[in-house]
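Novice: Sequence first, predicted coordinates after that:
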Amino acid sequence: LVEEVSKQPFFLGRLFGTPRVQSLALDADLLITTYIEDAVFSAQSAHSIVFEPIRQSVKKDLFGMQWEQQQTQNEIALKIVKTEEDFWDDIVTYLRNDFLTKKVADALVSRSVVFYIGCLIEKARIREQKQYNKKDIFSDPKRAVRRIQGDIQVMKNFFAKIALGMPALSRVIEKEFAPLVAVYECMSIAVGVSDAAVCDFAVVLHKLTGEFNVTRSLL
């Protein structure tokens, strides 16, 4: 681009190749690099905008009594992905860049898992500190585990649809959902709906979290 502009009449006195123009070329390269880095950062940060309404509308209800006892169709998980879908349509429409769109998708997958596990950890901490009342305890742990399984499937299905046009996203989905799947497996063992050994998934979970206190809270 700098080379083309420099060929125009009277551009810097037609001094292309001189230190002045070489300096301009370096500045232009730096500017382009900065713009690209800013664009990537913005794409990777878009999840914060997407999840603000999700946090406000569903966080208090996720793992609550209605979630466990009444919402048999995984309504809260569907609400999460519906909000993500609405934002995603706008992202695809206005971003129009496959590289940046993939960055947004990667971040949304990761943020979905972080949000879900974060809500579960918060519930676990409340129980551990014994600062809860009857409505905070799963009335039927096996049913709660089934709900979690359904929620995971709803979220993965949503991202799997996106991955149809973005094959590389499939690997991200499996990687990012691995901690949540490990949590689900541990809970399944704990409530007696799985014959696997809890120690197997506890080790996997700890490798994924890397934090003893987080692993302990979840288990």
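Specialist: Perfect, thanks for sending it. Residues are numbered from 1 along each chain as shown.
Novice: For the rest of this, base every contact and every neighbour count on C-alpha atoms.
Specialist: Fine.
Novice: Against which helices or strands is the helix ranked longest in the chain packed?
Specialist: Longest among the helix segments of the chain by residue count, using DSSP state H, is helix 98-128. If you count contacts as 3 or more C-alpha pairs under 8 Å, 6 or more residues apart in numbering; DSSP states H and E, helix 98-128 packs onto helix 19-45, helix 47-58, helix 75-95, helix 169-190, helix 212-218.
Novice: Put this next to the previous one:
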Amino acid sequence: MIRAASGGAVGIEYRNFLVVDDARWRPQGDTASRVEQVLRAWSLGDRPDTVIDLTRGEQLSTEPATVAAQGRGIAVVYGGVDGAAVEKLAGPSYYSEVRTVDRYIMRTTLLIGDDYRIQTTSDSSIYFEVMEPPLDGRGNPLEPSDGEFSSNLYADTFPGADISSPPTLRAHVSEFAQKNIGSAKCNGFWRGALVIDFGKDLPSFARSVHLLPATQFVGDLSEAFRGPLVQIGEFN
């Protein structure tokens, strides 16, 4: 039987994506600091452990001025948290024997920038197919960027500057995963996302619709991004 990490066995891991589902949305200079304020209020993060330039794969300074100038894309990585804060956000564990004190989140990652990033999820449940790439200002189709650092947090990346049309994607959802879909429709790409990595501490909502039970957190985060959010769950 698959158990959470506190149970000592290896098994499935889960993470929850909250993505800005607005094709024309772009981050602002204060987006990262506004998101961090929400994380701090919910005891999910106070200061990033690392900041990574996604186009070059280089580690950057964690100073606010560096994070504010996100350019084409950065990953702002916050460390893990334990205990009651996890249960407040995610509700009870998938496993009834796991105590509140043993709950954990491995890491929380904010990804923002001007480029379009294609949503990645488990190939066996949801797959987003690029039907049309974005078009540049002259109407020419763009190719995905090479050499991106992603840590499997997204699939491909397309340049997001001088764009006349965003990409068009089609979602392919396996029959068994239909019960997990929290939104009937989403773009399948984004310029801003928060990824909460629960590791093997599966939350109970992973059995059904992949929506965080803490609706106030989702509302606070949407206000921080200044955009509508869609949630997508992923098993590894």
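Specialist: Everything's here; your move. Computed from a predicted structure; not experimentally measured.
Novice: Fetch the TM-score of the aligned pair.
Specialist: Here the TM-score for the pair of chains, by TM-score structural alignment, normalised by the length of structure 1, is 0.24; 91 aligned residues with a C-alpha RMSD of 5.7 Å.
Novice: Please tabulate the helices and strands packed on helix 98-128 of structure 1 in CSV, including the columns mean neighbour count and distance to Val204 of structure 1.
Specialist: Shown next, in CSV, are those (neighbours: other C-alpha atoms under 10 Å; distance: least, C-alpha to C-alpha, whole Å):
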stretch, mean neighbour count, distance to Val204 of structure 1
helix 19-45, 14, 27
helix 47-58, 15, 27
helix 75-95, 16, 25
helix 169-190, 19, 7
helix 212-218, 15, 10
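Novice: CSV please, covering those and showing distance to Val114 of structure 1.
Specialist: Shown next, in CSV, are these (distance: least, C-alpha to C-alpha, whole Å):
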stretch, distance to Val114 of structure 1
helix 19-45, 14
helix 47-58, 11
helix 75-95, 13
helix 169-190, 9
helix 212-218, 12
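Novice: closest to Asp151 of structure 1 out of those helices?
Specialist: Among these, helix 75-95 comes nearest to Asp151 of structure 1, with 5.3 Å by C-alpha to C-alpha.
Novice: ok, then the element right after the helix or strand harbouring Leu89 of structure 2?
Specialist: Here Leu89 of structure 2, judged by DSSP states H and E, is contained in helix 84-90. Note on helix 84-90 of structure 2: by DSSP H and E, the next helix or strand toward the C-terminus is strand 104-105.
Novice: what helices or strands is that next one leaning on?
Specialist: strand 81-82, strand 189-199.
Novice: Out of those strands, which is the most enclosed?
Specialist: Ranked by mean neighbour count, these are led by strand 189-199 with a mean of 24 (mean count of other C-alpha atoms under 10 Å).
Novice: name the helices or strands packed onto it?
Specialist: Applying 3+ C-alpha pairs under 8 Å, 6+ apart, one finds that strand 189-199 of structure 2 contacts strand 14-20, strand 104-105, strand 107-118.
Novice: Just put the helices and strands packed on strand 104-105 of structure 2 in CSV and tack on distance to Ala75 of structure 2.
Specialist: Listed next are these as CSV, based on distance: least, C-alpha to C-alpha, whole Å:
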stretch, distance to Ala75 of structure 2
strand 81-82, 18
strand 189-199, 10
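Novice: ok, back up a step: rebuild the helices and strands packed on strand 189-199 of structure 2 as JSON lines, extending it with distance to Ser165 of structure 2 and mean neighbour count.
Specialist: Output for those, formatted as JSON lines (distance: least, C-alpha to C-alpha, whole Å; neighbours: other C-alpha atoms under 10 Å):
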{"stretch": "strand 14-20", "distance to Ser165 of structure 2": "17", "mean neighbour count": "24"}
{"stretch": "strand 104-105", "distance to Ser165 of structure 2": "37", "mean neighbour count": "24"}
{"stretch": "strand 107-118", "distance to Ser165 of structure 2": "11", "mean neighbour count": "23"}
